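> Pasting the sequence and the predicted coordinates here, then a few questions.
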Amino acid sequence: MDWEQLLSLKRFGDTHKRLRNEQDETRLGFEVDYDRIVFSSAFRSLQDKTQVIPLSKTDFVHTRLTHSMEVSVVGRSLGRIAGQQVLQKHPYLKEVHGHRFNDFGAIVAAAALSHDIGNPPFGHSGEKAIGEFFRSGTGSTYQSVLSKKEYQDLIDFEGNANGFKLLTESREGVVGGLRLSYATLGAFMKYPKESLPKKPTKHIADKKFGFFQSEKQSFAEVAKELGLKVTGKDGSISFSRHPLTYLVEAADDICYTIIDFEDGINLGLVPEDFALEYLINLVKDRINTKKYRAMAYREDRLSYLRALAINTLISDAISVFIEHETDILEGTFASSLLDKGNFTAQVTDIIRVSKAKIYQSQEVVEKEIAGYRIISDILEVYSGAMVRKWEDKASNYDILLIQTLPPFYQRTDIPLYEILMSISCYVASLSDSAAVHIHNKIMGRQL
């Protein structure tokens, strides 16, 4: 892969190449991507979607919105630092094409800002609830009338693929979705493959999938424009990762490792003394002991250790990225940056504690169970009504239900797969509170 092609400013529908040298420095195309994401309704809904604790009543626990903003900030730093070193190694990018280190930061920041934009309510249990509905619930009856890949899209419903759909899907009068630059879309593509074959290799890019069958053509177009390496075999669609995806992933890994851990401490799920020991193990070579001991309040101690930990992991991720740049460009670097860093053991220890004390805590489990049921019930009611209308068998109740959907999701003059995917994406678009509200209505608990 070639950096010049990977930094493409092209957008959906462009007929002429966008040259970096012709860009307005006060409003660079990659920065326009960031703005468009911020003002999108899908991004706004993240303010009421679970990061760690579903339907949390506290004001300091992170939502998907605050998490995404923090990942974007870390991603911008990663991109700028990496950009400086890439430009030093490949000076023609600056001297001939006019690229600046800020270009890399802007691309990573925009992709990182949108990295969770397709996630359903109630955290990862939301994805599982949608998948289970089609795997073993009422939705399993549709398996016989769908292709294997279409059915796999539904039973392994993937927030990353839904995110790509949200960013690129055309609507009547609005072609190409948000029309982001292909460089940003490329950096967003964490798993550049379709749902089948499932995990064909141990390469991290094959861990999940990144687009539904409904978006495979637009996905392939972006990959071709960027010059991503084709990795699919026997007719399957699969590509190597965009190099900047590794930085987006690192930003996410850094934030959820450190900041989810901080949330657990603030909630009392992880004892402070116990937790601080783990953080200090990560930053012991950087900590100013005198400064740290002078801090009287837990919030200040946590803030100090958090900042040190994030900076430590940023530096570590950059070192791995630059060291393995050739392998990354060749598509042969098969793991995350943090998995090859100097602090893998410390990060693994923190994640292990977070899983035991936070993600599997009684509060989280109980709310995920409730969320699981809520999503399953909404899917069953709406998918049943839509399919019966598609079959011309809709009852008056079905018609009333369909009228409560946003107009974009009411279409039944499309293939069955697209109807089922549309309803799944509608459910995924709901915030936690909206899902609870709709569930109460359709169950007759609220008028």
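That came through fine.

> okay, CA-based contacts and neighbour counts for the rest of this
OK.

> what's the neighbour count on K94?
As a burial measure, K94 scores 15 neighbours (other Cα atoms under 10 Å).

> close enough to count as contact, T66 and S45?
No: the criterion here is Cα atoms under 8 Å, and T66 misses it with S45 at 11.5 Å.

> The two: who's more crowded?
Using other Cα under 10 Å as the criterion, T66 and S45 rank with S45 on top: 18 against 15.

> That one and R11, how far apart?
25 Å (Cα to Cα, to the nearest Å).

> now do F239
F239 is 20 Å from R11, where distance means Cα to Cα.

> what's the answer for L279, then?
42 Å.

> Which other helices and strands does the helix or strand hosting L78 contact?
L78 is part of helix 64-89 when elements are defined by DSSP states H and E. Contacts defined by 3 or more Cα pairs under 8 Å, 6 or more residues apart in numbering; DSSP states H and E place helix 64-89 against helix 101-113, helix 245-266, helix 298-323.

> mind listing what A435 touches?
Counting by Cα atoms under 8 Å, 6 or more residues apart in numbering, A435 touches P121, I374, I375, V427.

> go on, S336?
I204, Y246, E249, A250.

> Throw these into TSV and include neighbour count and distance to E366, thanks.
Conversion of these to TSV gives the following (neighbours: other Cα atoms under 10 Å; distance: Cα to Cα, whole Å):
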residue	neighbour count	distance to E366
I204	15	31
Y246	25	34
E249	23	29
A250	25	30
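
> The residue lying farthest from the centre of the chain and I423, how far apart?
For the chain, the C-alpha farthest from the mean C-alpha position belongs to K290; by Cα atoms, centre = their mean, that distance is 39.2 Å. K290 is 57 Å from I423, where distance means Cα to Cα.

> hmm, back to that, so which of the helices and strands packed on helix 64-89 is nearest G29?
Closest of the helices and strands packed on helix 64-89 to G29 is helix 101-113, at 9.1 Å (criterion: Cα to Cα).

> So what touches the closest one?
30-31, 33-34, 37, 68-69, 71-84, 87, 183-185, 187-188, 244-245, 247-249, 251-252.

> same thing with stretch 122-142?
For stretch 122-142, using Cα under 8 Å, 6+ apart, the contacting residues are 49-52, 54-55, 119-120, 154-159, 367-368, 371-373, 375-376, 379-380, 424, 428, 432.

> Next, the buried residues of the lengthiest helix in the chain.
Looking across the chain with DSSP state H, the single longest helix is helix 362-390. For helix 362-390, the neighbour count (16 or more other Cα atoms under 10 Å) marks 364-365, 367-368, 371-372, 374-390 as buried.

> Please compare the first structure with the one that follows:
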Amino acid sequence: MNWEQLLSLKRQGDKGKRLRKEQDDTRLGFEVDYDRIIFSAPFRSLQDKTQVIPLSKTDFVHTRLTHSLEVSVVGRSIGRLVGKKIIEKYPHLKEVHGYQPNDFGAIVAAASLAHDIGNPPFGHSGEKAIGEYFKIGNGKIFQDQLSEKEWQDLIDFEGNANGFSLLSATRPGIEGGLRLSYATLGAFMKYPKESLPKKPTKNIADKKYGFFQTDKIFFEEVAKELGMISNKTGSDVGFERHPLAYLVEAADDICYTIIDFEDGINLGLVSEDFALEYLIKLVKDSIDTPKFNALTTKEDRISYLRALAIGSLINDAVKVFVENEELILQGKFPYALTEKSKYTVQMNDIIALSVKNIYQSREVIEKEVVGYQIIQTLLDKFITAFNNKFHGEASNYDNLLLKMLPEKFLHNDKESLYHRLLHICHYVSLLTDGNALELFNTINGRKKL
């Protein structure tokens, strides 16, 4: 891979190339990507979607929206620092093509902003709830009517693939979704493969999948335009990662490791003594002990350590990337950057404690159980109504249900069963935790009139 291709400003539908040296620096294309994402409806819905605690009413607990903004800030910093090193190493990128270090930051910031945009309500359990509706629930009746890869898309419903679809899928009057630059879409693609074969290697890029069968053609177009390296044979589609996808992943890893841990501390799920023991291991080289000792509240002490920890991890991620940049360009770096960090052990210790005390806490488990019931009920009701309408067999109840769908989801022109099923999965995935709960209560007759 080469950086000239990887930094492509091309957008879906473009007939010619967009050159960096011809860009208006006051309205750079990669910054336009950021703006389009932040003003989009799917991004706004993240304000009421779970990061750690579903349906939490505590003001200091992160939602998907605040998490995404924080990942974007960290990603921008990592991207700029890497960009500075890349421009120094390949000066023609600036001298001939006009690229600047901040371009890298802008791409990573935009992709980081969107990294959770496809996640359904109730966190990662929401993905599992959709998948299990088809795998072992009422949706299992559709298996024999779908291809193997279509079925895998549904039983392993993946927020990353859903995000790519939301960002890029065409619908009537809107060509190419948000029409983001290919560089930003490339950085967004953490898992640039289809759902089958499942985990064919231990390569980090093969851990999950990144696009539905509906989006395969455009996905391949983006990957080939960027010069990404194909790593599958026959009819299977998969590529080595865009280098900047490693930076997006690192920003996410840093934020959820440190900030979810901070949420757990503030909720009282992790004691301050544990927090100090774990975080100080990350910041022992940079901590100002007199300043730390002068802080009088737990919140201030944890906030100070969190800021230092994120700074340490940012610098380390940049170092790992730059040291392995040539291997990454060759598609020969099958790891997350944090796997090769000098802080890997410390991060794993924090994650293990978070899993035990936060992610598996009673409050989280109880709300995830409720989320399962909500999501599977909504899928069942709307899929039944949507298919009945398609076949001309809709009951009055089906028609009433369908009137509750937003206007953009009303079009029942999906000839393929797979497209219809995915259409309703898209709808449910865009609901916020609160919207999903309210809709569930309405359908079950629990809403006060």
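Noted; the coordinates are in hand. Only a predicted model underlies this, so the values are computations on that prediction, with no experimental measurement involved.

> who touches whichever helix or strand comes after the helix holding L78 of the first structure?
Using DSSP H and E, the helix or strand that follows helix 64-89 of the first structure in sequence is helix 92-95. Helix 92-95 of the first structure is contacted from outside by W3, E4, L87, H99, R100, using Cα under 8 Å, 6+ apart.

> Can you tell me which of the residues you listed has the most neighbours?
Using other Cα under 10 Å as the neighbour criterion, H99 leads these with 20 neighbours.

> For that residue, which residues are in contact?
Applying Cα under 8 Å, 6+ apart to H99 of the first structure gives the contacts R20, N21, L93.

> Assign a three-state SS to it, would you?
coil (DSSP: H, G, I helix; E, B strand; the rest coil).

> ok, so what distance separates the aligned partner of it in the second structure from K389 of the second structure?
In the second structure, H99 of the first structure lines up with Y99, judged by TM-score structural alignment. According to Cα to Cα, Y99 of the second structure and K389 of the second structure sit 52 Å apart.

> re earlier: please point out which parts of the helix holding L78 of the first structure sit buried.
Under 16+ other Cα under 10 Å, the buried positions of helix 64-89 of the first structure are 64-65, 67-84, 86-87.

> Which residue in the first structure aligns with Y133 of the second structure?
In the first structure, Y133 of the second structure lands on F133 (TM-score structural alignment).

> D59 of the second structure too?
Checking TM-score structural alignment: D59 of the second structure goes with D59.

> Return the distance of that match relative to K149 of the first structure.
Here the criterion is Cα to Cα. By it, D59 of the first structure lies 42 Å from K149 of the first structure.

> Comparing these two, which shows the higher neighbour count?
Ranked by neighbour count (other Cα under 10 Å), D59 of the first structure and K149 place K149 first, with 15 against 7.

> once aligned to the second structure, how far is the helix or strand where that one lies on average?
Here K149 of the first structure sits within helix 148-155, counting by DSSP H and E. Here helix 148-155 of the first structure, set against the second structure after superposition, deviates by a mean of 0.4 Å using mean Cα distance after the TM-score superposition for the first structure.

> which other helices and strands contact that helix?
On a contact count with 3+ Cα pairs under 8 Å, 6+ apart, helix 148-155 of the first structure meets helix 124-135.

> how distant is the helix it packs on from the center of its chain?
On the basis of Cα atoms, centre = their mean, to the nearest Å, helix 124-135 of the first structure is displaced by 17 Å from the centre of the chain it belongs to.

> how big is the offset of it relative to the second structure?
So helix 124-135 of the first structure averages 0.3 Å relative to the second structure (mean Cα distance after the TM-score superposition for the first structure).

> returning to that earlier point: got a markdown table for the contacts of A435 of the first structure, with distance to K284 of the first structure too?
Formatted as a markdown table, the contacts of A435 of the first structure follow (distance: Cα to Cα, whole Å):
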| residue | distance to K284 of the first structure |
| --- | --- |
| P121 | 37 |
| I374 | 45 |
| I375 | 44 |
| V427 | 45 |
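
> of those, closest to S335 of the first structure?
Among the contacts of A435 of the first structure, P121 lies closest to S335 of the first structure (Cα to Cα), at 28.3 Å.

> quick one: what's aligned to the closest one in the second structure?
Residue correspondence to the second structure (TM-score structural alignment): P121 of the first structure is matched to P121.

> How much space separates E148 of the second structure from S56 of the second structure?
In terms of Cα to Cα, E148 of the second structure sits 38 Å off from S56 of the second structure.

> So for these two, which sits in the more crowded spot?
A count of neighbours by other Cα under 10 Å puts S56 above the other of E148 of the second structure and S56, at 19 against 12.

> can you pull the contacts of the closest residue to the more buried one other than its chain neighbours?
Spatial nearest neighbour of S56 of the second structure, excluding adjacent residues (Cα to Cα, 6 or more residues apart in numbering): T50 at 8.0 Å. Contact analysis of T50 of the second structure by Cα under 8 Å, 6+ apart lists S56, H62, T63, R64, P121, F122, G123, D433.

> which ones are touching the residue nearest to the match of P121 of the first structure when sequence neighbours are not counted?
Distance criterion Cα to Cα, 6+ apart; nearest residue to P121 of the second structure, sequence neighbours excluded, is D433 at 5.0 Å. By Cα under 8 Å, 6+ apart, the contact list for D433 of the second structure reads D48, K49, T50, P54, L55, P121, F122.

> Please tell me how far the match of Y133 of the second structure sits from I378 of the first structure.
10 Å.

> about what we covered before: reformat the contacts of S336 of the first structure as CSV; add distance to A112 of the first structure.
Shown next, in CSV, are these (distance: Cα to Cα, whole Å):
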residue, distance to A112 of the first structure
I204, 18
Y246, 11
E249, 8
A250, 10
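
> hmm, which of the residues you listed are common to the second structure?
Cross-checking those against the second structure gives I204, Y246, E249, A250 as conserved contacts, using both residues aligned by TM-score structural alignment, their matches' Cα atoms under 8 Å.

> what's the most distant pair in those?
Pairwise over those, using Cα to Cα, the maximum falls at I204 and A250, 12.6 Å.
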